[in-house]
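Visitor: Got a predicted structure here, sequence first:
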Amino acid sequence: MRFENGRESDNVEDRRGTGGGMNIGGRGKLGIGTIVLALVAWYFGVDPSVVLDTASVVQPPAAQNLPASPRPRAEDEVARFASMVLADTEDTWGAIFRGAGRQYQEPRLVLYTGATQSACGVGQAAMGPFYCPADSKLYLDLSFFDELRTRFGAPGDFAQAYVIAHEVGHHVQNLLGISAKVQQARQRVSEREANRLSVRLELQADCLAGVWANHADRSRKVLEAGDIEEGLAAASATGDDRLQKQARGYAVPDSFTHGSSAQRARWFREGLTQGTLRACDTFSTAAP
């Protein structure tokens, strides 16, 4: 991506290696924060067991106030890139909202190490990046990008940008009231149908990430050769079918909460190609 001289966002909280991030101790009782975050994970279609299975006791406040440890230069460069991506989403969604006669409320990006406190409870790196609607913040442990490259086989700067843009997509859904409507609908249906609604919500966030990329490239020519393939690879690598097959050897479609690899890639491409909110109506199609 052509972000060498891009603007950095003012909406970044850097808690890496400081008291803002929490040191995780041995396994023990589940704190109320972890339970709350598990519920928020369920809200957005993430299997709560991912949170509960990795939950650990957080060190007391006195142990959190540690001096910042030196960070590798490469990590700071990735943090700067994340800030520039966030800034570009601010410019893009600000313009889209103004065009619709609305004001875009910018989210904040929290960079942390290991675990950190959010308005939704304690967030942990094992969960991957997440968006908390209660404080309108995106939470990201930069080590996830290493995992994206090594575990998921999706390297590249645009793959990283896609991850951030997807979480910003959840913020857009929150601002538009879509998330609240989906949550209300989930409470009235079976678990199977609730999962299907979650899939549609996640696929829409993928599509909204594509909308951002479309507008950013048309306005600022940020895409380079291979970027689209990187984004599609990241979307495909995190499909429920692929992750379940890696974990258990088979996939259970009724338990999907984010969509299959093919679905995620398809909707990201749809947003990238069409560049409109209307193109991201994943709820009206017979089969997403």
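Guide: That came in fine, so what should we check first? It should be emphasised that the depicted structure is a prediction, and the values quoted were computed from it without experimental measurement.
Visitor: contacts, neighbours, all on C-alpha from now
Guide: Fine.
Visitor: Could I get the full set of helices for the protein?
Guide: According to DSSP state H, the chain carries its helices in the segments 32-43, 48-53, 61-64, 73-99, 143-150, 157-175, 178-186, 191-220, 227-237, 240-248, 261-274.
Visitor: so how far is the longest one from its chain's centroid?
Guide: So the one you mean is helix 191-220. 11 Å (C-alpha atoms, centre = their mean, to the nearest Å).
Visitor: between the helices of the chain, which gets nearest to Cys120?
Guide: The closest of the helices of the chain to Cys120 is helix 32-43. By C-alpha to C-alpha, the value is 5.1 Å.
Visitor: Can you spell out which helices and strands pack onto that closest one?
Guide: Counting contacts by 3 or more C-alpha pairs under 8 Å, 6 or more residues apart in numbering; DSSP states H and E, helix 32-43 is packed against helix 48-53, strand 121-124.
Visitor: Mind listing residues that contact it?
Guide: Residues from elsewhere that reach helix 32-43, judged by C-alpha atoms under 8 Å, 6 or more residues apart in numbering: 47-49, 51-52, 55, 120-123, 132, 183.
Visitor: hmm, try it at 7 Å
Guide: Residues from elsewhere that reach helix 32-43 (C-alpha atoms under 7 Å, 6 or more residues apart in numbering): 47-48, 51-52, 55, 120-123, 183.
Visitor: And here is the other one:
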Amino acid sequence: MVSPAPTAGPGFWSERPGFLQRLSVGVSFTLCVGLAAVGFTGFLAISEMLPSAEAAWSGSRPFGAQGQAPGPTTAEMPLTDTGTDLLRDNPLYEVGELGEVTCHAPELDPDDPESMEAFVHAIADCLDEAWSGYFAAAGMEFTSPNRVYWYAEGHSPCGPFPKRDTAAFYCQANQGLYLGVEDIVAASAGTDRPEAYTFLLSHEYGHHVQGQSRMLAEYRAERAGTDQETAEELTRRNELQANCLGGVFLGASGSSLDLGRDERENILDDVARRSDHGDERTHGRESNGRLWTEHGMDRKDPAACNTWKADEDLVR
């Protein structure tokens, strides 16, 4: 097995026994958001305490805690000089529905890493096409995330991987979509349901959408220096928005991906299981996790995902 550390040039392939692993890479450097998966993973979510990644899934539940990352680049700094509130009045909310998206995903065999990687690439291709077109319609710049798939330990700008119980994460420092091809299967109890992995990707990609629209930078700036209660509320708003943005993609692409009533319920059940339980207060109640995901699937419009203006009860 090869080291899956991120690489610096496009079209890089790292050799692995049995087949080649493609690492699609891009350019921009910004903040860092990691996502880690545990248990029966249906999607990725933001974390609260990693030392080198701004978000990740970890621990005995699907969500962990928020940490600090390198400061934002000029391109990612909040546009405070314009008077625009990029969380609550982002240009992304002004375009309307995402529009119908046609995806062509191959058959999935969770026991075959090559099959898993092909499936993940196909869904990521579809996400790239859908969101790049939407950003173009909004008159906003967009760069697709880098894809880094690991089979062994490695190191990203957001720190080493995998961490304990971490199957995937998004690192905004290099706009990297990091996935343990075999780990996400193990963390999802080996499920052969494609919708579990599709939403895992679409939720994680939702954080990339937040980053590209500069919402992540604005969120980080607003969260800095707040007390724990306020920080947790902002984290819930950020996380629930990613649920909703993932739902927007699924709603727009569901016909081509054969996401019927049963698949929809499977996704929402996974969302509920990964919501706050016990003393956790960072990702929302089960009812709110389901609500925002379903809202995105039904409306297919990022404007429906404006958790930053929602009443507090809807983001508890």
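Guide: Here it is on my side, so go on. Here the structure is a predicted model, which means the values were calculated and not measured.
Visitor: Out of the helices and strands packed on helix 32-43 of the first structure, which one sits most buried?
Guide: Of these, the one with the most neighbours on average (mean count of other C-alpha atoms under 10 Å) is strand 121-124, at a mean of 25.
Visitor: Which secondary structure elements does that one sit against?
Guide: The contact analysis (3 or more C-alpha pairs under 7 Å, 6 or more residues apart in numbering; DSSP states H and E) places strand 121-124 of the first structure against helix 32-43, strand 115-118.
Visitor: Excluding its own residues, what touches it? List them.
Guide: Contacts for strand 121-124 of the first structure (C-alpha under 7 Å, 6+ apart): 33-34, 36-37, 114-117.
Visitor: Could you export these as CSV, including distance to Gly226 of the first structure and neighbour count?
Guide: Listed next are those as CSV, based on distance: C-alpha to C-alpha, whole Å; neighbours: other C-alpha atoms under 10 Å:
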residue, distance to Gly226 of the first structure, neighbour count
Gly33, 41, 16
Thr34, 39, 25
Val36, 40, 16
Leu37, 36, 23
Gly114, 31, 18
Ala115, 33, 24
Thr116, 34, 25
Gln117, 36, 17
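Visitor: what does His166 of the first structure align to in the second structure?
Guide: Counting by TM-score structural alignment, His166 of the first structure corresponds to His203 in the second structure.
Visitor: Just to check, its match is in contact with Ala242?
Guide: Yes: shown here, His203 of the second structure and Ala242 form a contact pair, counting by C-alpha atoms under 7 Å, at 5.5 Å.
Visitor: what about Thr273 of the first structure, how many neighbours?
Guide: Residues near Thr273 of the first structure, counting by other C-alpha atoms under 10 Å, number 15.
Visitor: Distance check, the residue in the second structure that it lines up against against Leu245 of the second structure.
Guide: Under the alignment (TM-score structural alignment), Thr273 of the first structure maps onto Asp298 of the second structure. According to C-alpha to C-alpha, to the nearest Å, Asp298 of the second structure stands 11 Å off from Leu245 of the second structure.
Visitor: same question, Leu216 of the second structure
Guide: Leu216 of the second structure is 14 Å from Leu245 of the second structure, by C-alpha to C-alpha.
Visitor: quick one: the counterpart of Leu234 of the second structure in the first structure from Gln64 of the first structure, how far?
Guide: Using TM-score structural alignment, the partner of Leu234 of the second structure in the first structure is Leu197. For Leu197 of the first structure, the distance to Gln64 of the first structure equals 39 Å [C-alpha to C-alpha].
Visitor: So which of those two has more stuff around it?
Guide: Leu197 (23 against 17).
Visitor: can you tell me which residues contact the more buried one?
Guide: Leu197 of the first structure touches 182, 186, counting by C-alpha under 7 Å, 6+ apart.
Visitor: where does it sit relative to Gln246 of the first structure, distance-wise?
Guide: Using C-alpha to C-alpha, Leu197 of the first structure is found at 24 Å from Gln246 of the first structure.
Visitor: Tell me which of Leu216 and Leu245 of the second structure has more neighbours.
Guide: For Leu216 of the second structure versus Leu245, the count of surrounding residues by other C-alpha under 10 Å is larger for Leu245: 32 against 28.
Visitor: show me what contacts that one?
Guide: 203, 206, 296, 302, 305.
Visitor: middle-most residue in the second structure, spatially?
Guide: Centroid-nearest residue in the second structure, with C-alpha atoms, centre = their mean: Glu204, separated by 1.1 Å.
Visitor: re earlier: from the contacts of Leu245 of the second structure, which single one is nearest Glu229 of the second structure?
Guide: Out of the contacts of Leu245 of the second structure, the member with the shortest distance to Glu229 of the second structure (by C-alpha to C-alpha) is Cys305, at 22.1 Å.
Visitor: Gln241 is in contact with the closest one, correct?
Guide: Yes: with contact defined as C-alpha under 7 Å, Cys305 of the second structure reaches Gln241; the gap is 5.4 Å.
Visitor: what about the aligned partner of Cys171 of the second structure in the first structure, neighbour count?
Guide: In the first structure, the residue equivalent to Cys171 of the second structure is Cys132, according to TM-score structural alignment. Neighbours of Cys132 of the first structure under the rule other C-alpha under 10 Å: 23.
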